[in-house]
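Peer 1: the following comprises the amino acid sequence and a computationally predicted model.
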Amino acid sequence: MAKILIIEDEISFSQILCKRLNRHGHQCFQVASMEAAFAQIIDISPDAVVLDMKLGEQNSLLQLPKLRQKLPAAKIILLTGFASIATAVEAIKAGADDYLAKPVATQALLKLLFDDSDMNSTGGEQTEDIIPSPARVEWEHIQQVLKLNQGNISQTARQLGMHRRTLQRKLLKKPAR
């Protein structure tokens, strides 16, 4: 059983991720800020860290070298809702072991954290949960942009390059699996 520290300001996402990792026999700890993480890091002594790249207005990349210094043996995975090659390179240079885009599949995360090659035989998730559908990825992206625009549908529609009514229709639909 590994100890995993999840540093994520989106509490619902953090709780879901923690439950999924607990089902695989790991002990999870959740914090919502880097300050809270640094305050508890000695007591927890995690084997792995799952770190959100954007914690509120703060960019976690700036704190990554300090985190790596405090936990030299821990596996650190950076999660982001806005993946790009440039930030992936920057994250690895700053001390992350790997980089994943949200939404993250449990199997993919476990493989990066522990290199579990036989996860399917240990009660892992089904294939549908490993790779999200394009509709689900689109829905997640729309939610991220909407959150960044503080719920402003007109601004979100402009940024996404779609008509406001189209965006409203997409928001009325339930999220795809």
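Peer 2: Arrived safely. Residues are numbered from 1 along each chain as shown.
Peer 1: can we go C-alpha only for contacts and neighbour counts from here?
Peer 2: Will do.
Peer 1: residue 27 touches residue 3, doesn't it?
Peer 2: Yes. Because the distance of 4.8 Å satisfies C-alpha atoms under 8 Å, residue 27 is recorded as touching residue 3.
Peer 1: what about the strands in this structure?
Peer 2: Along the chain, counting by DSSP state E, strands occupy 3-7, 27-31, 48-52, 54-55, 58-59, 75-80, 98-101.
Peer 1: residue 41: which of the ones you listed is closest?
Peer 2: With C-alpha to C-alpha as the criterion, residue 41 lies closest to strand 3-7 of the strands of the chain, at 8.5 Å.
Peer 1: give the buried residues for the biggest helix by length in the chain.
Peer 2: Counting residues, the longest helix found in the chain (DSSP state H) is helix 134-148. By neighbour count on 16 or more other C-alpha atoms under 10 Å, the buried set for helix 134-148 is 136, 137, 139, 140, 141, 142, 143, 144, 145, 146.
Peer 1: just give me the closest of the residues you listed to residue 109.
Peer 2: Comparing the buried residues of helix 134-148 against residue 109 with C-alpha to C-alpha picks out residue 137 as the nearest, at 17.0 Å.
Peer 1: for that closest one, give its distance to residue 52.
Peer 2: According to C-alpha to C-alpha, to the nearest Å, residue 137 and residue 52 sit 18 Å apart.
Peer 1: next one: residue 92
Peer 2: Distance of residue 92 to residue 52, given as C-alpha to C-alpha: 14 Å.
Peer 1: how about residue 78?
Peer 2: When residue 78 is compared with residue 52 (using C-alpha to C-alpha), they lie 6 Å apart.
Peer 1: between those two, who's got more neighbours?
Peer 2: Set residue 78 next to residue 52 and count neighbours by other C-alpha atoms under 10 Å: residue 52 wins out with 28 against 24.
Peer 1: surely the more buried one meets residue 7?
Peer 2: Yes. With contact defined as C-alpha under 8 Å, residue 52 reaches residue 7; the gap is 6.2 Å.
Peer 1: included below, for side-by-side comparison, is a second structure:
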Amino acid sequence: MGARGPRKKLPELNRLDGSPGKRGGSDLPDFGIEAVGDVFIPDHLHEDAQGCIEVIRGSMPPKLYAKVDSFILSAFATAWAVHKQATHEISAPGFDWIVTSERGNQQPNPWLRILDKQATLLASLGDRLGLNPRARADLKLPAEKPASKFDGLIGLPGSSGLSKH
């Protein structure tokens, strides 16, 4: 059985949100291992799945996903491509909602089961990837710190030039 309570947010989303307490967002400790590399799109994926990964990559903050996340993104994108195909089948003219099995029993068309299964998988994987509306609504990118009027006067940029001598 899984852990109780709401699923925790991705650490990078927490870091981008900042600290809701009295501490500043930069005071949040950095626990966990930071993965490296850019997401890649496997060549063997259907073109719809490849496009799905491109949309996700372009829609989320930079460096949110790493190379190792390519596998779960591929699974999500493949589920989306299968869901899209099932939707096209159901939308086709003359689609039979009820079909007769080999044994002669009436049953729902198998495309309906495929559609439902992929929708469930998309919701589950999307939640793990931070692709749900709540994660996007809560996402706050860190504000850029305005430059000091003393920056660059003496010494390196970013230092006011004042020393503690």
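Peer 2: Perfect, I can see it now. Fair warning: this is a prediction, and the values are worked out from it, not measured in the lab.
Peer 1: overlay them and tell me the TM-score.
Peer 2: The TM-score (TM-score structural alignment, normalised by the length of structure 2) is 0.24; 64 aligned residues with a C-alpha RMSD of 4.6 Å.
Peer 1: just put the strands of structure 1 in JSON lines and tack on distance to residue 159 of structure 1.
Peer 2: Converted to JSON lines, the strands of structure 1 look like this (distance: least, C-alpha to C-alpha, whole Å):
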{"stretch": "strand 3-7", "distance to residue 159 of structure 1": "28"}
{"stretch": "strand 27-31", "distance to residue 159 of structure 1": "31"}
{"stretch": "strand 48-52", "distance to residue 159 of structure 1": "23"}
{"stretch": "strand 54-55", "distance to residue 159 of structure 1": "19"}
{"stretch": "strand 58-59", "distance to residue 159 of structure 1": "21"}
{"stretch": "strand 75-80", "distance to residue 159 of structure 1": "19"}
{"stretch": "strand 98-101", "distance to residue 159 of structure 1": "20"}
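Peer 1: quick check: which of those is nearest to residue 86 of structure 1?
Peer 2: Residue 86 of structure 1 lies closest to strand 98-101 among those, at 11.4 Å (C-alpha to C-alpha).
Peer 1: about what we covered before: out of the buried residues of helix 134-148 of structure 1, which one sits closest to residue 15 of structure 1?
Peer 2: Using C-alpha to C-alpha, the buried residues of helix 134-148 of structure 1 come closest to residue 15 of structure 1 at residue 140, 17.1 Å.
Peer 1: how near is the closest one to residue 20 of structure 1?
Peer 2: Distance, residue 140 of structure 1 to residue 20 of structure 1, by C-alpha to C-alpha: 19 Å.
Peer 1: now swap in residue 168 of structure 1 and tell me
Peer 2: For residue 168 of structure 1, the distance to residue 20 of structure 1 (C-alpha to C-alpha) stands at 31 Å.
Peer 1: who's more crowded, these two?
Peer 2: Counted by other C-alpha under 10 Å, residue 168 of structure 1 and residue 20 do not tie: residue 20 has more neighbours, with 18 against 13.
Peer 1: for the closest residue to the more buried one other than its chain neighbours, give its distance to residue 21 of structure 1.
Peer 2: Nearest residue to residue 20 of structure 1, sequence neighbours excluded (C-alpha to C-alpha, 6 or more residues apart in numbering): residue 106, at 6.8 Å. To residue 21 of structure 1, residue 106 of structure 1 is 7 Å away according to C-alpha to C-alpha.
Peer 1: got it, and residue 167 of structure 1?
Peer 2: Residue 167 of structure 1 is 33 Å from residue 21 of structure 1, where distance means C-alpha to C-alpha.
Peer 1: now do the buried residues in the host helix or strand of residue 57 of structure 2.
Peer 2: Per DSSP states H and E: residue 57 of structure 2 is located in helix 47-59. Residues 48, 49, 50, 52, 53, 57 are the ones in helix 47-59 of structure 2 that count as buried (16+ other C-alpha under 10 Å).
Peer 1: on contacts alone, who are the packing partners of it?
Peer 2: For helix 47-59 of structure 2, the elements it packs on are helix 70-91, judged by 3 or more C-alpha pairs under 8 Å, 6 or more residues apart in numbering; DSSP states H and E.
Peer 1: other SSEs contacting the helix it packs on?
Peer 2: Under the contact criterion of 3+ C-alpha pairs under 8 Å, 6+ apart, helix 70-91 of structure 2 touches helix 47-59, helix 110-128.
Peer 1: tilt between that helix and helix 110-128?
Peer 2: Interaxial angle of helix 70-91 of structure 2 relative to helix 110-128 (axes from the mean of the first three to the mean of the last three C-alpha atoms, to 10 degrees): 150 degrees.
Peer 1: tell me the first helix or strand C-terminal of helix 70-91 of structure 2.
Peer 2: strand 98-100.
Peer 1: residue 53 of structure 2 and residue 134 of structure 2: what is the separation?
Peer 2: Separation of residue 53 of structure 2 from residue 134 of structure 2 (C-alpha to C-alpha): 20 Å.
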